[in-house]
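S.K.: Fold the following, please.
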Amino acid sequence: MAMSVPSLRPDHRTAIAMITPSANLVVERVTNAILTDFPEVSGHFSRTPVFGAKDAFPDDYDWDGMLGAARLLAHARPDIIVWNGSKGANLGFPVDEELCRRITSETAIPATTSTLALQAALAHVRARRIAVVSPYGSAYQDRLVGCFRAEGLDVVAEAHAGIADNLDFAAMSDNAIAAMMREVTAARPDAILSWCTNMPAAYVVDSLERELGIPIFDSTTLAVWHALHLTGALDGRGRRWGRLFEILSPSR
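M.R.: Prediction:
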């Protein structure tokens, strides 16, 4: 008698499409790692040129590159398209709102970004006093802090590693990232923002939240979390990636 082999394929499948900077080594790794907790959800990726130590579009997006990546992802008909990049916070939140409008206009697919995910998370935990941790140089960090303040957030502390090259962000060690987070804890912010989707902070968030007693919102993880929420997949799983996964979860 032939044995019955159970299907490993979930009955309902969700596809999350992500645009990532071209020099990024972290987005795919973190997204796929988180999605192991959501076997019915798959991650799919496209890139837009962002590399080196100098941004060719310092005051705006490369709209052709960004929308070109979105159009390619749309061929797979995903449930959502996500810009998993942190630049929107440095340009101003309304720029990411415009990006999502353009992506949806071009593809008829809903869209979100790391920055808009942050906006949602901060609103739901009612956090206004934040600390910002990043790998950036001083000039970029100063501009980032200024943009957060322009959005009405009170930046009570910041720490940055002073790294210039985009690819080098991904080489930061867990210890270096944790040291910056511990440094800003003295100001007792409502939340710590780990801000750069090529800084591999996601792996230390859960342990540091338990140690420090402060929510930590990582830009890469935020994008995945918000996509899961908007597609209806968020249900309490993923908690090992931080308390963020308790926010907006219908099972909580």
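S.K.: contacts and neighbour counts: CA atoms only from here.
M.R.: OK.
S.K.: Contact partners for A170?
M.R.: 24-26, 198-200 (Cα atoms under 8 Å, 6 or more residues apart in numbering).
S.K.: Distance check, it against D190.
M.R.: Taking Cα to Cα, to the nearest Å as the measure, A170 falls 26 Å from D190.
S.K.: just A117 next, same as before
M.R.: 17 Å.
S.K.: how about the closest residue in space to V26 that isn't next to it in sequence, secondary structure?
M.R.: Excluding the flanking residues, the one nearest V26 by Cα to Cα, 6 or more residues apart in numbering is N198, at 5.1 Å. On the three-state scheme (DSSP: H, G, I helix; E, B strand; the rest coil), N198 is labelled coil.
S.K.: And this one, please, so the two structures can be compared:
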Amino acid sequence: MRIIRLGVLVPSSNTALEPLTHAIVSSIQSKDVTISVYFSRFRVTTIDISSEANAQFEFSPILHAATLLADAKVDVIGWSGTSAGWLGFEHDEKLCAAIEAETGVKATTSVLSLNSILRGLGVISFGLVTPYRKELNSLIRQNYGAIGVDINATWDRHLGLTDNIEIGKVDEATLDGMVMDVASKGAHVLSTFCTNLRAAQRVGHWEKSASVIVLDTVASVVWGMLKIVEVDTKLVKGWGYMFEVE
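M.R.: Have a look, this model is predicted:
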């Protein structure tokens, strides 16, 4: 039996992604592989477009957190965060290269994994559901537009929050309303784009009730890590369409 350790980088104020990640991985029942998850945090408390907030994602503290995961001999490291959505996808590409150079461990991120899923599904437009401010959503839309993926303005929903603790308190009823609203406007694919949203557990419900594909960013980094360690994502049961297709 293969024993695989997943290492996950976590914003320090995030209260959602650890239990969700454990639950996703715990759905894997296999005689051939045993998977465990380990976490390391670095300081992130505020999400906005200010230089102070963006400085939270400088490489040095993230690399320090990654080296602590490497001490546990993890097989892959995933940054479970969406900052590249507004900082630019190349930020995560450079971060993964830096992590690999520093630790010798392959790395991926929520956003890079999401983009791989979008490419694999041939998606050229999708809806966006975030807890962020309008200005930050606009940057995300611009970055996707630059790679030929449209986020239609009528499919863009946000809550205007910046405090990450408050983001972690967003309830299911609020998310249900946002997702259903975007789906009702004609989006066939949408992303719950923030790893401090307690959204991944609702994906199956949304996909069934609204006939929409929901790509959650807590789930996407798990998908990406499993791809790197060559574990069949179809072993993940009950967490959405992204795990069910090649």
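S.K.: So after superposing, what's the score?
M.R.: The TM-score (TM-score structural alignment, normalised by the length of structure 2) is 0.92; 238 aligned residues with a Cα RMSD of 1.6 Å.
S.K.: more crowded one of A117 and D190 of structure 1?
M.R.: The neighbour count for A117 of structure 1 versus D190, taken as other Cα atoms under 10 Å, is higher for A117 (24 against 21).
S.K.: what do we get in structure 2 for that one?
M.R.: Under the alignment (TM-score structural alignment), A117 of structure 1 pairs with S113 in structure 2.
S.K.: Confirm its match sits in a strand?
M.R.: No. Going by three-state DSSP, the assignment for S113 of structure 2 is helix, not a strand.
S.K.: Contact partners for it?
M.R.: 220-221, 223-224.
S.K.: Which of the helices or strands spans the counterpart of A69 of structure 1 in structure 2?
M.R.: Using TM-score structural alignment, the partner of A69 of structure 1 in structure 2 is A65. Secondary structure assignment for A65 of structure 2, by DSSP states H and E: helix 59-71.
S.K.: who does that helix touch, helix- and strand-wise?
M.R.: strand 2-11, strand 33-42, helix 89-103 (3 or more Cα pairs under 8 Å, 6 or more residues apart in numbering; DSSP states H and E).
S.K.: Need the winner for burial among those.
M.R.: Between these, strand 2-11 has the highest mean count of neighbours, a mean of 20, where neighbours are mean count of other Cα atoms under 10 Å.
S.K.: after that one comes which helix or strand?
M.R.: helix 17-26.
S.K.: which bit of structure 1 covers that next one?
M.R.: So helix 17-26 of structure 2 sits over residues 27-36 in structure 1, by TM-score structural alignment.
S.K.: Which residues does the matching stretch contact?
M.R.: By Cα under 8 Å, 6+ apart, stretch 27-36 of structure 1 touches 20, 41-43, 45, 84, 197-198, 202, 220-221, 224, 238, 241.
S.K.: follow-up on the earlier one: what subset of the contacts of S113 of structure 2 is buried?
M.R.: Buried members of those, counted by 16 or more other Cα atoms under 10 Å: 220-221, 223-224.
S.K.: Can you flag which of those residues belong to strands?
M.R.: Within these, no residue falls in strands by DSSP state E.
S.K.: Okay, buried residues for stretch 126-145 of structure 2 please.
M.R.: 126-134, 136-144.
S.K.: V182 of structure 2: which of the helices and strands packed on helix 59-71 of structure 2 is closest?
M.R.: Nearest to V182 of structure 2, of all these, is helix 89-103, at 24.2 Å by Cα to Cα.
S.K.: In structure 1, which residues correspond to that closest one?
M.R.: Under TM-score structural alignment, the match for helix 89-103 of structure 2 is residues 93-107.
S.K.: what's the answer for stretch 190-201 of structure 2, then?
M.R.: With TM-score structural alignment as the criterion, stretch 190-201 of structure 2 aligns to 192-203.
S.K.: first to last residue in the matching stretch, what's the distance?
M.R.: 15 Å.
S.K.: before we move on, what about stretch 123-142 of structure 2?
M.R.: 16 Å.
S.K.: What is the neighbour count of the equivalent of V245 of structure 2 over in structure 1?
M.R.: The alignment partner of V245 of structure 2 in structure 1, by TM-score structural alignment, is I247. For I247 of structure 1, the neighbour count with other Cα under 10 Å is 19.
S.K.: who touches the aligned partner of I167 of structure 2 in structure 1 in this structure?
M.R.: I167 of structure 2 maps onto F169 of structure 1 when the alignment is built from TM-score structural alignment. By Cα under 8 Å, 6+ apart, the contact list for F169 of structure 1 reads 135, 163, 198-199.
S.K.: now structure 2: which of the residues you listed match?
M.R.: Compared against structure 2 with both residues aligned by TM-score structural alignment, their matches' Cα atoms under 8 Å, those retain 135, 163, 198-199.
S.K.: Dump these to JSON lines, plus distance to T36 of structure 1.
M.R.: Formatted as JSON lines, the kept ones among the contacts of F169 of structure 1 follow (distance: Cα to Cα, whole Å):
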{"residue": "P135", "distance to T36 of structure 1": "27"}
{"residue": "I163", "distance to T36 of structure 1": "31"}
{"residue": "N198", "distance to T36 of structure 1": "20"}
{"residue": "M199", "distance to T36 of structure 1": "20"}
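S.K.: Of these, which is the nearest to R102 of structure 1?
M.R.: Looking across the kept ones among the contacts of F169 of structure 1 and measuring by Cα to Cα, the closest to R102 of structure 1 is N198, at 24.4 Å.
S.K.: got a list of what that closest one touches?
M.R.: 24-27, 166-167, 169-170, 220.
S.K.: got it, and G85 of structure 2?
M.R.: Per Cα under 8 Å, 6+ apart, neighbours of G85 of structure 2: 111, 139-140, 143.
S.K.: Show the buried residues in the contacts of N198 of structure 1.
M.R.: The buried subset of the contacts of N198 of structure 1 - by 16+ other Cα under 10 Å - is 24-27, 166-167, 169-170, 220.
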